[in-house]
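**Student:** pasting the sequence and the predicted coordinates here, then a few questions.
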Amino acid sequence: MNESIFPLEPTPAEAQLAIKDEFGFFSDWSERYQYLIDLGRKLPPFPEEWKTEEHRLLGCQSLVWIVPQGDADRLDFNAISDSAIVSGLIYLALRVYSGRPAAEILATQPDYIADIGLAKHLSPTRSNGLAAILAFIQDTARNHA
């Protein structure tokens, strides 16, 4: 996959700032959750043949599949969940990290999580799932760096 469906800001920091700005438009968490659900619906179709145990991400209560492609110069991630909110969390993570060089991924902390208040508003199981997604992305980058 060479084309990213995510708005590819020039840097991960700019992607995180854009996410912070977007979430700043909403006055309460019910609106932010709805926005997360809407973002999750924007994930590209995920091939059924990729929904295997090999691509299943462990550590998530929901079913999550993630497939990395590329090399040290550019890593793309395709992912999907059976949970609408988790799909939105995936969208945000891929917006920051997918389509980037491995070194850039490794140098980028997921500051957007605290910036938009996700850390305080996710259930423990969703927080664990988000941590598993981010760890997978970092581990993949580390293995390609």
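**Tutor:** Arrived safely.
**Student:** make it CA atoms for all contacts and neighbour counts henceforth
**Tutor:** Noted.
**Student:** A helix includes residue 85, no?
**Tutor:** Yes - according to DSSP: H, G, I helix; E, B strand; the rest coil, residue 85 belongs to a helix.
**Student:** wait, it touches residue 37, no?
**Tutor:** Yes - Residue 85 lies in contact with residue 37 (C-alpha atoms under 8 Å); the separation is 5.1 Å.
**Student:** ok, these two, which is more surrounded?
**Tutor:** Ranked by neighbour count (other C-alpha atoms under 10 Å), residue 85 and residue 37 place residue 85 first, with 22 against 19.
**Student:** who's in contact with the more buried one?
**Tutor:** 33, 36-37, 40 (C-alpha atoms under 8 Å, 6 or more residues apart in numbering).
**Student:** try residue 106
**Tutor:** Shown in contact with residue 106 (C-alpha under 8 Å, 6+ apart): 138, 141-142.
**Student:** rewinding a little: can you tell me which of the contacts of residue 85 is nearest residue 103?
**Tutor:** Nearest to residue 103, judged by C-alpha to C-alpha, of the contacts of residue 85 is residue 40 at 26.4 Å.
**Student:** this is the comparison structure:
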Amino acid sequence: MKSIGRFIALTVSSAVLLAVPAVAQAAPAQPAERATKFTTIKTWSGAKQQACKKSTPNGKSWKVVTRVVNGRQAEVGVGLIVWKGEKEIDRASTPIVNKGVTSKPVSVKIRKNDRSYRLEAFQYQGQMGDGGTLKLKKLRRC
């Protein structure tokens, strides 16, 4: 009688051990963070500079977020600069990322509805760079 009980106990525990990984794989994934809807603002040397904007908590400024989705041609970095007239107010840039890599996003803040502020995007490889003024109304909300 003892051997039958042991046999059943071993069979049940083996079945449980085999079922646990299968249940873990079948479990639904955790909900992902809300997808960020980036706009591609510039393609340069096989890389895409993407950006989006979101309102700050006080509602007076935009937080503009950028990243580089690097293609397979060169190592590239990107960034944003906020100008008020000829004075630089804020700057953020990604490091140069390898081919096939997407950088972590970086951001700057710019006042809403104040035409004295200008947003500029730039892309670079080592010492060489490119860029230009960016219109906020062309960016999607994050």
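**Tutor:** Received it, and whenever you're ready, just let me know what you need. None of these values were measured; they are calculated from a predicted model.
**Student:** TM-score of the superposed pair?
**Tutor:** TM-score of the superposed chains, computed with TM-score structural alignment, normalised by the length of the second structure, equals 0.32; 74 aligned residues with a C-alpha RMSD of 4.4 Å.
**Student:** buried ones among the contacts of residue 106 of the first structure?
**Tutor:** Buried subset of the contacts of residue 106 of the first structure (neighbour count, 16 or more other C-alpha atoms under 10 Å): 138, 141.
**Student:** now, among the contacts of residue 106 of the first structure, which is nearest to residue 114 of the first structure?
**Tutor:** Taking the contacts of residue 106 of the first structure together and measuring to residue 114 of the first structure by C-alpha to C-alpha, the closest member is residue 138, at 18.1 Å.
**Student:** scan the first structure for its longest helix.
**Tutor:** Secondary structure of the first structure per DSSP state H: the longest helix is helix 124-144.
**Student:** mind listing what's buried along it?
**Tutor:** 126-127, 129-130, 132-134, 136-138, 140-141, 144.
**Student:** save the residues you listed as JSON lines, and put in distance to residue 70 of the first structure too.
**Tutor:** As requested, those are exported to JSON lines (distance: C-alpha to C-alpha, whole Å):
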{"residue": "126", "distance to residue 70 of the first structure": "28"}
{"residue": "127", "distance to residue 70 of the first structure": "27"}
{"residue": "129", "distance to residue 70 of the first structure": "24"}
{"residue": "130", "distance to residue 70 of the first structure": "22"}
{"residue": "132", "distance to residue 70 of the first structure": "20"}
{"residue": "133", "distance to residue 70 of the first structure": "18"}
{"residue": "134", "distance to residue 70 of the first structure": "17"}
{"residue": "136", "distance to residue 70 of the first structure": "15"}
{"residue": "137", "distance to residue 70 of the first structure": "12"}
{"residue": "138", "distance to residue 70 of the first structure": "14"}
{"residue": "140", "distance to residue 70 of the first structure": "10"}
{"residue": "141", "distance to residue 70 of the first structure": "10"}
{"residue": "144", "distance to residue 70 of the first structure": "9"}
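**Student:** show me where the second structure has its helices.
**Tutor:** Under DSSP H, the second structure gives helices at 2-26.
**Student:** same check on the first structure?
**Tutor:** In the first structure, the helices defined using DSSP H lie at 12-24, 29-40, 84-97, 102-106, 112-115, 118-121, 124-144.
**Student:** between the buried residues of helix 124-144 of the first structure, which is closest to residue 69 of the first structure?
**Tutor:** residue 140 (9.6 Å).
**Student:** which ones are touching the closest one?
**Tutor:** Counting by C-alpha under 8 Å, 6+ apart, residue 140 of the first structure touches residue 68.
**Student:** just residue 93 of the second structure next, same as before
**Tutor:** Contacts of residue 93 of the second structure by C-alpha under 8 Å, 6+ apart are 77-80, 106.
**Student:** and the contacts of residue 106 of the first structure, which is closest to residue 74 of the first structure?
**Tutor:** In terms of C-alpha to C-alpha, no member of the contacts of residue 106 of the first structure lies closer to residue 74 of the first structure than residue 141, at 9.4 Å.
**Student:** that closest one contacts residue 102, correct?
**Tutor:** Yes - using C-alpha under 8 Å, residue 141 of the first structure is in contact with residue 102, at 4.5 Å.
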